[in-house]
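Trainee: Sequence and computational prediction follow.
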Amino acid sequence: MARPRTAARSVVHPDVAEVSLQQVLEALVDPVRRSVVSQLAGAGEDMSCGTFDTPVSLSTLTHHFNVLREAGVIRQYYVGTTKLNALRTEELEGRFPGLLPAVVAAATVEVEGQA
């Protein structure tokens, strides 16, 4: 008996042109999500879901990834069974110039002030 073929996994992303500033700011208001964005910005490469340093469980982190993805802040994609995360830096810069670098800089200052 032949095994059924499985379709490649894909993740739906909004068109950044249709994302509002309100959506992006609401996604970035949470400190865990700002931390995810800062870690991605600092990594210089896409990161798998399990490699982020956060104070929340993986199931809660999944929720945070979904909020960021639905707001157009990150892009998620699969390589095999691993889900990778990437900042949509160029797209967001085109839509909201200077926003992402300002958020990352503010998040860094915020973390350093708590240390």
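Mentor: Arrived safely. Note that the structure is predicted; figures quoted are calculated from it, not measured.
Trainee: Going by C-alpha atoms from here, please, whenever you check contacts or count neighbours.
Mentor: Will do.
Trainee: The residue nearest to Phe96 when sequence neighbours are not counted: neighbouring residues, count only.
Mentor: By the measure of Cα to Cα, 6 or more residues apart in numbering, the closest residue to Phe96 outside its immediate chain neighbours is Leu21, 7.6 Å from it. Using other Cα atoms under 10 Å, Leu21 has 13 neighbouring residues.
Trainee: and here's the other structure:
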Amino acid sequence: MHALADPVRLQLLAALADDGEHSCTAATAAIAVHKSTMSHHFRVLREAGLISARQEGRTRFMRLRRDDIDSRFPGVLDAALVAGRDAAGVRPEAAGRF
């Protein structure tokens, strides 16, 4: 739950919510936080088991572990994604499926 307590991490989860794989740069494009701070937030999410990472050359790709989270904690991820969209200022009708 600590990993879900920060608005920046909630925004990151919302950015990764489309079930695809995203580079760190693409996932953080709309979040105005310094690169080293963003690395910290990615590490917290990864260590909490909320995201997985894959390295390809110098690029790291992140993916939300939706199935694993939903099976262990039903409903928690959906609530966190709604909070992440709220923190980012995204209207629900514009967000689509989380």
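Mentor: Great, that's in hand. Everything numeric here is computed off the predicted structure, so don't read it as measured data.
Trainee: packing partners for the one helix or strand Leu100 of the first structure maps to?
Mentor: Counting by DSSP states H and E, the element that carries Leu100 of the first structure is helix 99-114. Contacts defined by 3 or more Cα pairs under 8 Å, 6 or more residues apart in numbering; DSSP states H and E place helix 99-114 of the first structure against helix 31-43, helix 89-95.
Trainee: Could you check the angle the first one makes with helix 99-114?
Mentor: Following axes from the mean of the first three to the mean of the last three Cα atoms, to 10 degrees, one obtains 110 degrees for the angle between helix 31-43 of the first structure and helix 99-114.
Trainee: Quick one: list the elements packing against helix 31-43 of the first structure.
Mentor: Packed against helix 31-43 of the first structure by the contact rule (3+ Cα pairs under 8 Å, 6+ apart) you find helix 58-70, strand 82-87, helix 99-114.
Trainee: change it to 7 Å
Mentor: Applying 3 or more Cα pairs under 7 Å, 6 or more residues apart in numbering; DSSP states H and E, one finds that helix 31-43 of the first structure contacts helix 99-114.
Trainee: how far out from the middle of the chain is the helix it packs on?
Mentor: In terms of Cα atoms, centre = their mean, to the nearest Å, the centre of helix 99-114 of the first structure is set 16 Å apart from its chain centre.
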